[in-house]
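Student: have a look; sequence and predicted model below, questions after that.
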Amino acid sequence: MASVNTNAAAITALRTLQQTNTALDKTQNKISTGYKIGEAKDNAAYWSISTTLKSDNKALSTVKDALGLGASTVDTAYQGLNKAKDVLDEIKSKLTAATQDGVDKTKIQTEIGELQKQLVSIASSSVFSGENWLSVDSSANGYNAAKGVVSSFTRLNNGTVNIGTINIDTSNIALFDSNTQKQGILDGGKSGNADAGTIVSATSSAKVNAAAEAAVKTTAADFSNTTLLDGKTVSFDLTVDNRPTQRIEVAATTANRASATTWAAAVQSAVNAKFGSGVLSVVATKADGTVDGTATNNVRLTFTSATSGATSRIVTANYATTDTTNTSEFGGLSTAINDVGADATYKAANAVMTSAFSTAVTLDADDTIAFSMTVDGGSSKVVTISKALVDSTLGAGDGKINNATQMKSVLTAALSQAGITGVSVGVGDGAVLDQDGNAIASNKLYFANSSSTATSKVTIGDLSVSKGTNITTLDITGKTATQISQYIQSVNTALNRVTTAAATLGSVASRIDMQKSFVDTLMDTIDKGVGNLVDADMSEESTKLQALQVKQQLGVQALSIANQASQNILSLFRS
């Protein structure tokens, strides 16, 4: 049907042309930008994934830069160690020449002096981006021997992000350390306890060990339960572990004087009423100290403090009784107090060496560990542990102490060498307590004094750990061939430590290089993955473009033909 109101063919052609133009615009946009997904409206899920991956790839780019910075820092220290090794080789060569008879040691020392200065120069100038690992001051605020190089950026399934690092322990790499308590590889010979692990965690004097028995006070020398009159009282002043003194009063009854045990219970009840339970125990004992709950004569009441250690004490004084008839019986308590004395005695006194020994300790030929020891107020003696002593005691010949048991053997030999008697060395087994009442751990050592009086103690102090020789102050002028040979050994030891340090840094540098290569590959892989998600296939889009352009031309022609139909209708009305 022909109509002048509605041109169906034109409408259809127009709609088709509009759809073609829309598709053509999208294709042209993909070709011009290179992306098939350029905005969230194109594909929200893929756009979100690609945006996150692009962001992560930027972080990986920063990781790559950090690895480059870390590699340069490590390489700077590595090169410094290599050069220091070369200089040490030269010093060892000069020292070897100096052992020859007739050489001018002064001139050789002049050459060595210049080489020593070069070692200092190498260490001080091995700096990259403000980092110097060869010349340090471990006592400075904020110093940390643990270094880290950012090496990875990882996004987990739950969306959290992890930053990985390659960790480097530089504690055994420094050639020089300004800290007077520690030493680097080349400035040994300084004293201090910071070079640690060795044997002791504290340089202060050890205290009397709390393994000492609690304060014990024996009271009645002769107790007869038959004569003390009912209703009469026995009273005395009692001080326990420096608590306020309390007046203890016990009234005799037929029941509580039936036996030594019942009388001890009556006294215990009176003590508890003033001090509380658990502070002091009261038991009936024979003269030999064994408990006797049935005897009625020659029985003693023994007071024992629940507190152990040097501060534990019991004092009894000012005995009195209201039984004026039988003072010679239980009244013997008064004499017993005076005989025993005012303060409690201690049956044992161990001094502890609270050891930090938990890992193997190796002493080189020029290493020493020393501390002073005073026993029972006597003269102080120096106890020294050397590689020679370790080797002669353990027989291995490597200067290595592998565990606390071996350290016990070495310390025992060191005490004997120092002429100290009456003191034994023990390894904590959980049963022996330290001065704070805590069990001494199995990796800690303690000293036990054979003396067992209240004044017995072993005092430890002046700990020093000397590691190696200061290579930069070594002087052969006037030294014998034997002494120079010892210097050669010291330099050789330093060489070994420098070689080990360089090997450590070399391993780290190799790992950093591998990680850099991996990060490069990972970034490329992520780029490819993002491209697969959002990049347009240009061959495909160009083909679509050509097809859509032809379709657009056809659409225009179809619309033109449809519009001409109305002109044909008009021609029917012409006269």
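Tutor: Structure's in. What do you need?
Student: from now on I want contacts and neighbour counts done on CA atoms only, so please keep to that.
Tutor: OK.
Student: quick check: buried residues in stretch 558-570?
Tutor: Residues of stretch 558-570 classed as buried: 558-559, 562-563, 565-566 (neighbour count, 16 or more other C-alpha atoms under 10 Å).
Student: ugh, typo on my part, it should be stretch 504-519
Tutor: Counting neighbours by 16+ other C-alpha under 10 Å, stretch 504-519 gives 504-506, 508-509, 512, 515-516, 519 as buried.
Student: with stretch 33-42 instead?
Tutor: Quick answer for stretch 33-42 (16+ other C-alpha under 10 Å): 34-38.
Student: what's the nearest residue to Leu445 if we skip its chain neighbours?
Tutor: In space, and not counting its chain neighbours, Leu445 is closest to Val427: 4.7 Å by C-alpha to C-alpha, 6 or more residues apart in numbering.
Student: so how far is Ala266 from the one you found?
Tutor: Per C-alpha to C-alpha, to the nearest Å, Val427 is found 42 Å from Ala266.
Student: tell me the secondary structure of Asp475, please.
Tutor: Three-state call for Asp475 (DSSP: H, G, I helix; E, B strand; the rest coil): coil.
Student: count the neighbours of the spatially closest residue to it that is not a sequence neighbour for me.
Tutor: In this structure, Asp475 finds its nearest non-sequential neighbour in Gln109, 6.6 Å apart by C-alpha to C-alpha, 6+ apart. Gln109 has 19 neighbours, counted by other C-alpha atoms under 10 Å.
Student: let's bring in a second one:
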Amino acid sequence: MADLTLSSAVRANLNTLQSTAEMMSSVQNKLATGKKVNSALDNPNSFFTASGLTSRANDLSNLLDDMGQSVQTLKSADQGISSITKLVESAKAKANQALQTQSQYERKQFASQYNELLTQIEDLAKDAGYKGKNLLAGDGNDLTTIFNEDSTSKLKIDAVDYTDTSLSTGLNLSDLAEGQGSATSFQLQGGKVTLSLTDGTSALNSSSTLSESNSISATTTLQFVDNTATTPAALSGTSITAGATVQDLVDGLNSVAGVRAEFDDASGELTIYSDEDIYLNDTGATVGAVLTIDGDNAEVDAAAFTATSQLLSDSGSFAVGDTLTLTDGNGYELGSLEVESDTSVDDLENFINDFKGVTAEFNTSSGKLNITSETDLALTSDNADFASSGFVADTDGVTLSALSDSGFASDNSINRVVDRLNTALSSLRTQASEFGTNLSIVENRQDFTKKMINTLEEGAGKLTLADTNEEGANLLALQTRQSLASTSLSFAAQADQNVLRLF
């Protein structure tokens, strides 16, 4: 093409068209990509500066995702603390309920419910994790949130351990002893004899002297003899002279523990009840010689009860009108039973079985009433002879000591638990506040990072993005220039074509 010769006018117009086409191509590329700098060739300084800004924005965008996950982890922990706080408040309510009753059995139940709440607290703490990170599970669960691309700005959030409520660094709440019951038994036994005191023709009364009886001489001195021993022995302090009254005899018998005497003035009948074998004899008679009154031996052969239908009043330990009281170790009265003339062993057994945590079972073979209780227990009577043994009164009644008491057995124990619960609640609120502060920091940095990313992308855009309005105007101007250049080239070519007219 070097051999071709163009006129200067044609060549000038051709160069203009080529230049305009290149500029139009550049403008069209800017409009198509939206960028005025698409490569380092367009503007090295702007291109590399924008690339740096974009790279930093991308790094921050990745960190922004991590911040979002940190926010969710903190929210999960905060929800866990809120729920744990409610459970601790429920545990405190149980302790306060225990304070409102003196019943050891009810307190034992509250202690059991308290322990179940602690178990639920531990389970809830274990379930408070998010994506394998649990801020309530202690070691290995600390959360670190990075805020900038070179990791020089970050926040470390220490985990706490609520999965074990007994930890002193956590809630410091230990399970309570729920208590372990025990058992005891006491013998139900007795016998009676009825004697007629007469002067041969009529019955004696309470004020009659014993010597008026046709069976007791004026020289007789009565004594009460323990017939349970191998060698019967007189019971001390029980000698009654014949000059004494019938009432003196009755009083003397009643002074012996486990022995009860009743005298009927109308019939002259003396009934003697005893828990142990006992008889009356003359101090001058040989050992073992039982006094005979109107043909009946003044002797009681006591035996263990063998049926639940037997009456309690057939024993020297019970009398009509006695009140039996069942209490626990705190002195809390479970209930009382008044002995009536028809009150049987079965009634006593049912009375004890009426109360929760206590069971009674009568053994017809041994005559023992077996009692099992989940707490300390005492069965007492206003009768001093109740549960006597060997002519010795048992002033404490029938008592049972549990193998171990519950953690709520005493007011002091409950108050100590309440104090610990208050401390745990304070600790939970402090920890919730700390997590709340951390959450606020992370959310604040999250918002800041979003704005920073926008700023970086905006700055990169100012260096590389094209003004479409301007480039559109440029394209229109270039199209006009191209059209004019084409027309001008046509005019220049026409001047060269005039030579053809010569042929």
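Tutor: Cool, the structure landed. Please read all numbers here as calculations on a predicted model, not as lab measurements.
Student: what's the one helix or strand Ala13 of the first structure maps to packed up against?
Tutor: Per DSSP states H and E, Ala13 of the first structure falls inside helix 8-33. Applying 3 or more C-alpha pairs under 8 Å, 6 or more residues apart in numbering; DSSP states H and E, one finds that helix 8-33 of the first structure makes contact with helix 538-572.
Student: and the helix it packs on with helix 8-33, angle?
Tutor: On the basis of axes from the mean of the first three to the mean of the last three C-alpha atoms, to 10 degrees, helix 538-572 of the first structure is oriented at 160 degrees to helix 8-33.
Student: to which residue of the second structure is Val491 of the first structure aligned?
Tutor: Structural alignment (TM-score structural alignment) places Val491 of the first structure against Leu421 in the second structure.
Student: assumed Asp175 of the second structure was part of a helix.
Tutor: No - assessed with three-state DSSP, Asp175 of the second structure is coil; it does not lie in a helix.
Student: and it, how far from Ser426 of the second structure?
Tutor: From Asp175 of the second structure to Ser426 of the second structure the distance is 19 Å (C-alpha to C-alpha).
Student: returning to that earlier point: how close does the helix or strand harbouring the match of Val491 of the first structure sit to the first structure?
Tutor: Leu421 of the second structure belongs to helix 411-464 when elements are defined using DSSP H and E. Compared with the first structure after the fit, helix 411-464 of the second structure shows a mean deviation of 0.9 Å (mean C-alpha distance after the TM-score superposition for the first structure).
Student: in terms of secondary structure, what does that helix contact?
Tutor: Checking 3+ C-alpha pairs under 8 Å, 6+ apart, helix 411-464 of the second structure ends up next to helix 44-99.
Student: quick check: next helix or strand after the helix it packs on?
Tutor: Counting by DSSP H and E, the element after helix 44-99 of the second structure in chain order, helix or strand, is helix 104-126.
Student: in that following helix, what's buried?
Tutor: Buried residues in helix 104-126 of the second structure (16+ other C-alpha under 10 Å): 104-115, 117-118, 121-122, 124-126.
Student: what's the answer for stretch 18-36 of the second structure, then?
Tutor: For stretch 18-36 of the second structure, the neighbour count (16+ other C-alpha under 10 Å) marks 20-21, 24, 27-28, 30-31, 34-36 as buried.
Student: just give the nearest non-adjacent residue to Lys133 of the second structure, would you?
Tutor: Closest to Lys133 of the second structure by C-alpha to C-alpha, 6+ apart is Asn141, at 5.7 Å.
Student: how about the one you found, secondary structure?
Tutor: coil.
Student: check contacts around it.
Tutor: Contacts here follow C-alpha atoms under 8 Å, 6 or more residues apart in numbering; on that basis Asn141 of the second structure touches 133-135, 158-159.
Student: now the buried residues of stretch 18-36 of the second structure as CSV including distance to Val417 of the second structure?
Tutor: Formatted as CSV, these follow (distance: C-alpha to C-alpha, whole Å):
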residue, distance to Val417 of the second structure
Thr20, 91
Ala21, 90
Met24, 86
Val27, 81
Gln28, 81
Lys30, 76
Leu31, 76
Gly34, 71
Lys35, 71
Lys36, 74
